[in-house]
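Chemist: okay, structure incoming, though there's no sequence with it:
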């Protein structure tokens, strides 16, 4: 029997559902179709001018035309350490920072460095689609702990305790959350962190949406709130969401020196240094003011309220109001199994994946089904797109979904 052409390890990886939906929407747009894309978590704003200018100036300097340290430019690592202390109160040395090619590489590096085959990682669910794939690539086992809309998509210590086994090594913690937009309160963060510390677990915390909270809801870093975790915490972050820099591809991980050294060794063979020009842009971002960020947040907040109101006006849709990030996670279980009029007759979607496909085909609106993030029955919509597109997209959804029988 001939050997498989693609390894089992890589064959088992699912394509990023969010990127797939975004790619399909953009391809349809390029073909002249009036598609509204709620798929990708990508701000519609340009990167602030002072950040772009820093990159332009760096591009003309020959020193940035050369290789640089695999772990990141020293000045950027220092700035990230200072920014982390400023924004979340967590003190770290520059030697504890690894600059990565976007947040995804930080996720991959972290699990590749911490996980041995068979190790279990507790993954609060709904989860961002990349987390379980990175865990599996490292030989680990993602253990899903689902929290539904009735608890604002926030897991409890009791749920985490029920998922604990002798193979559990890591708790993944994400607040504000992608895909739900939920934010844990300071008390909840403290309780969960103390539980993890009492079990001797590592905590990997993704804080990339730290600056995007609403309704006076605070961001709380579990690394700061629970010093009892000691040196068993890794912080993931990046410039993509806060500064409208998704295409610049600069993220980072912060952790114990030995873990960062090992992850840097891995990166030295995988990609080497992040492109120097985006690193200088990131330096300008993390060192500069948050004025532009605050202005973007005003728009996100306006869109958040508009999309929640618009979706909740549809019979069969229940959309909790998120307090962070720029996503809503709508419960559409009330629409599954119902009859929809289509261009070719009628359809009765039984899953949120089937419903999302139907929505794209019939009214040219791209959304991501719950299957990408956990159980079926939900749709994730990003409200990072422009106000006009948001209004048009929601109106199309109301017109189509509102006629379900």
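Modeler: Cool, got the structure. On a predicted model such as this, the values are computed, not experimentally measured, just so you know. Residues are numbered from 1 along each chain as shown.
Chemist: for the rest of this, base every contact and every neighbour count on C-alpha atoms.
Modeler: OK.
Chemist: select the longest helix from the chain.
Modeler: Longest helix in the chain by number of residues (criterion: DSSP state H): helix 291-312.
Chemist: what's that helix in contact with?
Modeler: With contact meaning CA atoms under 8 Å, 6 or more residues apart in numbering, helix 291-312 is reached by 45, 48, 211-212, 214, 242-243, 317-322, 326-328, 330, 383-384, 387, 390-391, 394-395, 398.
Chemist: list the buried ones in that helix?
Modeler: Within helix 291-312, the residues scored as buried using 16 or more other CA atoms under 10 Å are 292-293, 296-297, 300-301, 303-304, 306-308, 310-312.
Chemist: residues touching the residue nearest to the spatial centre of the chain, list them.
Modeler: Closest residue to the average C-alpha location of the chain: residue 178 at 4.5 Å, with CA atoms, centre = their mean. Residues near residue 178 by CA under 8 Å, 6+ apart: 127-128, 325, 327.
Chemist: ok, now how distant is it from residue 104?
Modeler: Separation of residue 178 from residue 104 (CA to CA, to the nearest Å) stands at 13 Å.
Chemist: tell me where this protein has strands.
Modeler: Using DSSP state E, the strands of the chain run over residues 36-37, 97-100, 120-125, 141-146, 168-174, 202-206, 233-238, 251-254, 327-331, 340-342, 345-347, 365-366, 368-369, 378-382.
Chemist: included below, for side-by-side comparison, is a second structure:
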């Protein structure tokens, strides 16, 4: 039996691996509070469920479509791009994918060759680095500053492609228009292509989200923008996403998708169009803001935890370096002793920090999980003081 060297040298994605462990515990009836990933407690929009129900009554509900997606679906997504993002696009520049991860993999595959350098700002979504490694690319990690300036960018190393995550996972940063203009000028001067992950575009708690592609000639520069329905529409398990790309890149992504999955299921495409046509879900954003503030109140006086207040997204990013820099061990002990799963910052490129997904389950479970986290950290602090 042979296992290829390229996969033998790889490791499972940290976020999905931790979530898999939690599922194993739950299957054994072990009560675990899972903060390691963001799984919304909301249901998908009613318009999505209605659209899928109607499609299921249609005698043509299960046709094969073109690999990039049904034409009417891609036309609908072009309408979303113009309406919400200020981007005029043609259907042949849109490809519907099984979630943002597939769009990312195919874009990186289509835009790079083995050995190319990919600039990634950290902390980062783990899939960026893992996908680069699978494709034989060289991830170049740079600390994301509070504010992106020309001086910061001038010190960044040369790269063939840059990944921009806006709004940002896990910090919740929403790039300002000025910051994006600096980035646009910099990549243009460096001749680098860009993948922009805008999966959380509808989860801002105030700051205005600007699509990077509106600030440049995205076709000439080589900009791929990725969108996801997972968090914005509480459709995590539906695996819905799409990408906007210059025609040649979209065609190349389609060439790769064809032998892997072909088109997404027709029902998923119907759901994708309905979700993005429904616009931002303000009731979800309001609830997430309330949950964010609840957690921040609970940890405000915790001496070993500095919890950043995010401007967007389903995660909280906390600094625990005064207690421990080994957040892998911290997460393992917390899971074993308190039954609470978190994501260690090491998995996102920054040891000494933890990521908490705070949108799962009911509020009482959220409060209890944070209470257990604080109790664990307090106990660890006492033990170290005694030692």
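Modeler: Here it is on my side, so go on. All values derive from a computational prediction rather than experimental measurement.
Chemist: what's the TM-score once they're superposed?
Modeler: Taking TM-score structural alignment, normalised by the length of structure 2 as the basis, the two superposed chains have a TM-score of 0.94; 380 aligned residues with a CA RMSD of 1.7 Å.
Chemist: if we can go back for a sec, aligned partner of the residue nearest to the centre of structure 1 in structure 2?
Modeler: Aligned against structure 2 by TM-score structural alignment, residue 178 of structure 1 finds its counterpart in residue 169.
Chemist: thinking again about what came up before, so among the contacts of helix 291-312 of structure 1, which ones count as buried?
Modeler: 211-212, 214, 242-243, 317-322, 326-328, 330, 383-384, 387, 390-391, 394, 398.
Chemist: picking that back up, what inclination does the longest helix of structure 1 have with respect to strand 378-382?
Modeler: In terms of direction (axes from the mean of the first three to the mean of the last three CA atoms, to 10 degrees), helix 291-312 of structure 1 departs from strand 378-382 by 140 degrees.
Chemist: helix 291-312 of structure 1: how far from the chain's middle?
Modeler: In terms of CA atoms, centre = their mean, to the nearest Å, the gap separating the centre of helix 291-312 of structure 1 from the centre of its chain is 18 Å.
Chemist: distance of the match of residue 178 of structure 1 from residue 177 of structure 2?
Modeler: Counting by CA to CA, the gap from residue 169 of structure 2 to residue 177 of structure 2 is 18 Å.
Chemist: please name the nearest non-neighbouring residue to the equivalent of residue 61 of structure 2 over in structure 1.
Modeler: Residue correspondence to structure 1 (TM-score structural alignment): residue 61 of structure 2 is matched to residue 64. Nearest non-adjacent residue to residue 64 of structure 1, counting by CA to CA, 6 or more residues apart in numbering: residue 276, 5.7 Å away.
Chemist: coming back round to it: most surrounded residue in the contacts of residue 178 of structure 1?
Modeler: residue 325 (32 neighbours; other CA atoms under 10 Å).
Chemist: aligned partner of that residue in structure 2?
Modeler: Aligned partner of residue 325 of structure 1 by TM-score structural alignment: residue 313.
Chemist: residues in contact with its match?
Modeler: Per CA under 8 Å, 6+ apart, neighbours of residue 313 of structure 2: 167-170, 172, 200, 203-204.
Chemist: which of the contacts of residue 178 of structure 1 lies closest to residue 342 of structure 1?
Modeler: residue 327 (27.6 Å; CA to CA).
Chemist: isn't residue 156 of structure 2 right up against residue 144?
Modeler: No - applying CA atoms under 8 Å as the test, residue 156 of structure 2 and residue 144 come out as separate, 10.7 Å apart.
Chemist: one step back: can I get the strands of structure 1 in JSON lines with distance to residue 113 of structure 1?
Modeler: Output for these, formatted as JSON lines (distance: least, CA to CA, whole Å):
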{"stretch": "strand 36-37", "distance to residue 113 of structure 1": "35"}
{"stretch": "strand 97-100", "distance to residue 113 of structure 1": "13"}
{"stretch": "strand 120-125", "distance to residue 113 of structure 1": "13"}
{"stretch": "strand 141-146", "distance to residue 113 of structure 1": "15"}
{"stretch": "strand 168-174", "distance to residue 113 of structure 1": "12"}
{"stretch": "strand 202-206", "distance to residue 113 of structure 1": "12"}
{"stretch": "strand 233-238", "distance to residue 113 of structure 1": "11"}
{"stretch": "strand 251-254", "distance to residue 113 of structure 1": "12"}
{"stretch": "strand 327-331", "distance to residue 113 of structure 1": "30"}
{"stretch": "strand 340-342", "distance to residue 113 of structure 1": "48"}
{"stretch": "strand 345-347", "distance to residue 113 of structure 1": "47"}
{"stretch": "strand 365-366", "distance to residue 113 of structure 1": "36"}
{"stretch": "strand 368-369", "distance to residue 113 of structure 1": "30"}
{"stretch": "strand 378-382", "distance to residue 113 of structure 1": "30"}
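Chemist: so which of those strands is nearest residue 222 of structure 1?
Modeler: When those are compared by CA to CA, strand 202-206 sits nearest residue 222 of structure 1, at 7.3 Å.
Chemist: what range in structure 2 does that closest one sit on?
Modeler: So strand 202-206 of structure 1 sits over residues 193-197 in structure 2, by TM-score structural alignment.
Chemist: by how much does the matching stretch deviate from structure 1 on average?
Modeler: Compared with structure 1 after the fit, stretch 193-197 of structure 2 shows a mean deviation of 0.7 Å (mean CA distance after the TM-score superposition for structure 1).
Chemist: please report how far residue 329 of structure 1 lies from residue 159 of structure 1.
Modeler: With CA to CA as the criterion, residue 329 of structure 1 and residue 159 of structure 1 are 21 Å apart.
Chemist: neighbour count winner among the two?
Modeler: Set side by side, residue 329 of structure 1 and residue 159 show more neighbours around residue 329, with 28 against 13, by other CA under 10 Å.
Chemist: returning to that earlier point: gap between the residue nearest to the centre of structure 1 and residue 41 of structure 1?
Modeler: The value you get for residue 178 of structure 1 to residue 41 of structure 1, if CA to CA is used, is 9 Å.
Chemist: identify the contacts common to the two.
Modeler: Common neighbours of residue 178 of structure 1 and residue 41 (CA under 8 Å, 6+ apart) are residue 327.
Chemist: the residue nearest to residue 64 of structure 1 corresponds to which position in structure 2?
Modeler: Residue 276 of structure 1 maps onto residue 266 in structure 2, by TM-score structural alignment.
Chemist: give the contact list for that match.
Modeler: So residue 266 of structure 2 contacts 61-65, 70 (CA under 8 Å, 6+ apart).
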